[in-house]
Structure formats: structure tokens, C-alpha cells
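K.L.:
I would like to see how this sequence folds:
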Amino acid sequence: MALEQWMIGDMTFTWLNGGVTHMDGGAMFGVVPKPLWSKKYPVNENNQIELRTDPILIQVEGKNLLVETGIGNGKFTDKAKRNFGITEEAKLDESLGSLGLTVSDIDYVLMTHMHFDHASGAAKWEENRLVPTFPKATFYVEETEWNELRNPNIRSRNTYFQENWRPIEHQVKTFKSAVEVMDGIKLIHTGGHSDGHCILQIDRAGEKILHMADLMPTHAHQNVLWVLAYDDFPINSIKAKQKYIVPAIEKQAWFIFYHDYKYRALKWDTEGKNIQEAVLRNRENE
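P.N.:
Here you go, the predicted model:
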């Protein structure tokens, strides 16, 4: 299994196979007209765009940190698979095995938020019961997010599934505002996409790296005004993008992605117009 690995500073990043969805392009780009967004991101005949759900493994100082968990296995009905365009489920065991690791080797799981396409891989079926996928890991979830998923509203109950959080609740550590999981590796609360949504900011060994999660799920969402119809608080999404994306581009930071069909990591020029360097997704296994 060919996995993308990227070594930078004192860290190694590896993108695991967490499955794939194909979501409605109009919903993913909100009020942006299709003639505009379709120039930047490919769309199929059903008006769906490919969105990977590939967890990012960060190895540093002998620790294994996982960002997001993928869509798991056996979590969706045939109807849901059609609606969400799920054409491939997760292969986390195989991905980790190719690195000489198992799910028990994951020390920390960093959740930007707990929507189904990020959290369904947190628990798995074992003899007709759900158990934690990463039994020894500590999960970091922002407090607002954790409170809402346990008492979802009429809108959010369609994405916060009990089978994704109940099996791991004894492993969860909540935080307010921000948490530094390891030196220079920090989850920061932004809100916007969900009320408890976070980004991952890495400032370590002279390198600056941002995972904007679903504030910028793909490289085509760089424009601060291009926000999702799925966002609960779109104005907050725009404000957070202004606060973090614009200065990061000027400072030549790297951006990493969980959903992008093409790019795993990239760096734009200081004006944000051209991609200077990139780590591309490997399509050999397709």
C-alpha cells in the first residue's frame, strides 16, 4: 500500500486511507456559482465532488498523533452510502500495518470537530458491539463541540451520531479555547462550521503548518468568502478564515488537508495566487 509520507522539521506526516465521500458541490461551495467553483474543483455528473476522509498521522518525539478518524467501516446503510457518495470505506488497519503500527499505537486523536465524516472511524464493530478503534488513545474534543453532540439540535442531529461518541467518551479530554497537545502542536477553537469547530496549528522546529479542517476543506476554498452551506455560522467561518489563512499565506506557512482529492499539503506564494510546493495524493491504489 503506497501512502503519502511527508517529513518536515522533526515530524513525519502520513495520510492513512480513511475512505471517500462524494458530496453535493453546491452545498460544499454555498452561494458561490457553479461556473466559478467548478473551474477550481472537478465535479461528476451528479453534481458531487470527491472528498477524501483520510486521517493524518503525525509522528513526533516517539508519539503517534492522529488528526480525524475517517468514515470507518459498516457505519452506513446502502441509502446513506448513496446519499453521501461513499464508494470506499476505511482501511486504517492496513494503512497502519504498512508502517509497522496498529490501532493500539495511537497516543492522541485530535478532533477538529465530530461530524460523521470526521468521527465515524472513532469506533468500530466487534462481535455486534461498538468498541473504540484506538483503545489507548486520548481524544481531544473542544468543550462546545462535546456538549452539542450529546444534545444535538434539529439540524446537527443529522451529523452527530451516538455510535461515534458513546464508545469513546471515557477517552475524551475536553478543552476551551485551545489546547497544546505537544510542544507547538495546538488545537484552536474557531467555531463557524460547527459551534465547536477547531483548526490545528503547528509551529515547531521552524515550520508553520495549518490544518483549517472544514473552514478550508479543499484548496479551492482558499477564498475567505467561499464557505459551505453546511456551516452553522458562516459569518464566523469567514472571520476565522480572515484571521488565520491570510496571515499564514503571507508567512509562507504550509496547509494540510483531510478532504482534498488532489493535495495533501501545499504552500502558496505570498499573494496566495500560485502553489509553490505541494505533496500530491497517490492514486496508484485506485
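
K.L.:
only C-alpha atoms from now on, for both contacts and neighbour counts.
P.N.:
Fine.

K.L.:
mind listing what's buried along the strand or helix carrying residue 164?
P.N.:
When secondary structure is defined by DSSP states H and E, residue 164 falls within helix 162-165. For helix 162-165, the neighbour count (16 or more other CA atoms under 10 Å) marks 163-165 as buried.

K.L.:
for stretch 127-135, same thing?
P.N.:
Under 16+ other CA under 10 Å, the buried positions of stretch 127-135 are 130-135.

K.L.:
then stretch 86-97?
P.N.:
Judged by neighbour count using 16+ other CA under 10 Å, the buried positions of stretch 86-97 are 86, 88-92, 95-96.

K.L.:
tabulate the residues you listed (a markdown table), appending secondary structure and distance to residue 19.
P.N.:
Converted to a markdown table, the buried residues of stretch 86-97 look like this (DSSP: H, G, I helix; E, B strand; the rest coil; distance: CA to CA, whole Å):
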| residue | secondary structure | distance to residue 19 |
| --- | --- | --- |
| 86 | coil | 8 |
| 88 | strand | 5 |
| 89 | coil | 4 |
| 90 | coil | 4 |
| 91 | coil | 7 |
| 92 | helix | 9 |
| 95 | helix | 11 |
| 96 | helix | 14 |
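
K.L.:
before we compare anything, build this one as well:
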Amino acid sequence: METLQLENIKLTWLRGGVNFLDGGAMFGVVPKPLWSKKYPCNDKNQIELRTDPILIQLGNQNILVDTGLGYGKLTEKQKRNFGALEESQVEEDLKLLGLTAKDIDYILMTHLHFDHACGLTKPQNDGWISAFPNAKIIASKIEWDEMREPNIRSRNTYWKENWEPIQEQVIVFEEEWSLGPIKMVHTGGHSDGHSILLIKDGDELLIHMADIMPTHAHQNVLWVLAYDDYPMNSVAAKQKWMEYGLQHNAWFTFYHDAFYRAVKWDQQNHVTDKIERKR
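P.N.:
The predicted model follows:
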């Protein structure tokens, strides 16, 4: 497990599963000869995408950022369609760290698409129960409302088995939510309720842009996903927070990137520091 140690906060990436999605969809209108130089694809034009939650340890608090693909939830057809070759091993990784799912105090949901939210619940008998029964689950109100009443486009990614068992644990916010040095900020873009994460710890700044910058190869502010519901909002939010992060020498962290966990860039877009994923 890769880690990033700040002054008072430690981040650890857990194994939440992997899927392979169409590279063209992940890079929108960007031509393949451009994006494939930065992020390789297989012979089916698919790119590898992790779904790895980040465990944030702050004092005696254990906080997850998103929850991975879970296990036992995808049908064989869904596994084929999503290229889901590996399900979640979050509980196993927590055990290696001396923790259990009951030790998670907060879950910060950047959004509630299936590849981020399937790990919220787990199978029991013929139904589903909360995978993290003691956690407060934080999400933007817009996202939570759409999760429960999806539209014709979003109903394929907002699943009732991911929200019904945990609805009593959910705390919603409008524009921002904070816990000490950790702040969630609603951006929209990828989904109407999409949020990002900011951590200010001493002299260090960390920005987790979730799916408005899902991999290091999406650094260009115009490289947004065909999956984005509001792509121009993604562009505006990414432009704002990229500029802010570069000005403050921020770490940019990733949930989906198969190659890097975190990257620092300078003002000329050169990598100055990085944490590579062990493959």
C-alpha cells in the first residue's frame, strides 16, 4: 500500500478494485494519438482505471475517500461491460493496518457513481447492509438527491442497493463541509453534485479533484470525460483549482490512476514530485 505522509495527516491507498473503460470515453473529444501518449490502452482501446479509496488518518480519526467497487455486487455481464477484473479488497487492507470497517469514522463521497459507491454496502443473506456501520457518510445534497431520484441518463450509475441501506448515516452539505484541515467543496461538472477535497496541513496543500481530473493524464484543463454531465463546469472547476494548486505547490491525488497516486507539478507543468503505484 502506497502512503503519503503530511505533517499531521497520513494517506494510504487501499485496493478498491479495477476496471477497464473505453479510452475515448475517458478523454472525450481529445484524439487518441494525443491521449494515448500519456496513458496507454490495450488492443480494445480500453484503459486501466483503479477504484482505490484513500484512507486518511488524522489524530484518532479514520476517514475514507470513496469506497471502490465493493464485492459481490456486479453481475457477470456488468463485470464484462465494465472490464471489472478485480473487486474490492478494502477490508483486507484495513486488517493489515490493524483496523476493521467498524473503525471508519467518516466516508467522504466525492460523488455517488457506482464505481465510487458500490463499496458503501455489502451482501448479507439476500440483501445489502452498510459496509461501514459506524461511519458518517458525507456527500453534497445535490448528489444525494439525484442518487435517490436519478434521471434517464444517471439511473445507470446511481443504484438503490448503494444508498438504501446507508441512508441513516448520510450527512449532506450545500457548498462546503469541513473537518479540521479537511474541506469538501462542491464543484459540479462530472455530475451535478460532484465535489473535490482540499487538505491544508502545515505548509502542505493537497487537492483531490476526483473525477474532474481522474488521472495524471487529465492535467490539461480541456481534457474532460465524455461521461461528464456538465463538461464546461468541469473545465471551469479544474482550471480554478489547478491554478490554485500550482500556486501553492500542491499535491494532486488520484482515485482512478493506475500509475500514480499523487503528483506535484510546477508552473511549467513539469513533474517535480510523485508517488508511483506499485504494479
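
K.L.:
alignment lookup: residue 136 of structure 2 to structure 1.
P.N.:
Pairing criterion TM-score structural alignment: the partner of residue 136 of structure 2 within structure 1 is identified as residue 138.

K.L.:
which residues touch that match?
P.N.:
If you count contacts by CA atoms under 8 Å, 6 or more residues apart in numbering, residue 138 of structure 1 has them with 107-109, 171-173.

K.L.:
of these, closest to residue 247 of structure 1?
P.N.:
Checking the contacts of residue 138 of structure 1 against residue 247 of structure 1 by CA to CA gives residue 109 as the nearest, at 27.0 Å.

K.L.:
just to revisit the earlier point, using TSV, please lay out the buried residues of stretch 86-97 of structure 1 together with distance to residue 244 of structure 1.
P.N.:
Written out in TSV, the entries for the buried residues of stretch 86-97 of structure 1 read as follows (distance: CA to CA, whole Å):
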residue	distance to residue 244 of structure 1
86	31
88	32
89	32
90	31
91	32
92	30
95	31
96	31
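
K.L.:
which one of those residues is nearest to residue 232 of structure 1?
P.N.:
Minimum distance to residue 232 of structure 1 across the buried residues of stretch 86-97 of structure 1 is 23.3 Å, recorded for residue 86 (CA to CA).

K.L.:
isn't the closest one up against residue 20?
P.N.:
Yes: counting by CA atoms under 8 Å, residue 86 of structure 1 does reach residue 20; the two are 5.8 Å apart.

K.L.:
quick check: neighbours shared by these two?
P.N.:
Common neighbours of residue 86 of structure 1 and residue 20, counting by CA under 8 Å, 6+ apart, are absent.

K.L.:
in structure 1, what stretch matches stretch 64-79 of structure 2?
P.N.:
Stretch 64-79 of structure 2 maps onto residues 66-81 of structure 1, going by TM-score structural alignment.

K.L.:
what's the closest non-adjacent residue to the match of residue 136 of structure 2?
P.N.:
With sequence-adjacent residues excluded and distances taken as CA to CA, 6 or more residues apart in numbering, residue 138 of structure 1 is closest to residue 108, at 4.8 Å.

K.L.:
that neighbour maps to what in structure 2?
P.N.:
Using TM-score structural alignment, residue 108 of structure 1 lines up with residue 106 in structure 2.

K.L.:
likewise for residue 51 of structure 1?
P.N.:
Under the alignment by TM-score structural alignment, residue 51 of structure 1 pairs with residue 49 in structure 2.

K.L.:
mind telling me what element that match is part of?
P.N.:
Remark: residue 49 of structure 2 resides in strand 46-50, with elements defined by DSSP H and E.

K.L.:
which SSE is immediately downstream of that strand?
P.N.:
Counting by DSSP H and E, what follows strand 46-50 of structure 2 is strand 54-58.

K.L.:
so what does that next one touch, helix or strand wise?
P.N.:
strand 9-13, strand 61-65 (3 or more CA pairs under 8 Å, 6 or more residues apart in numbering; DSSP states H and E).
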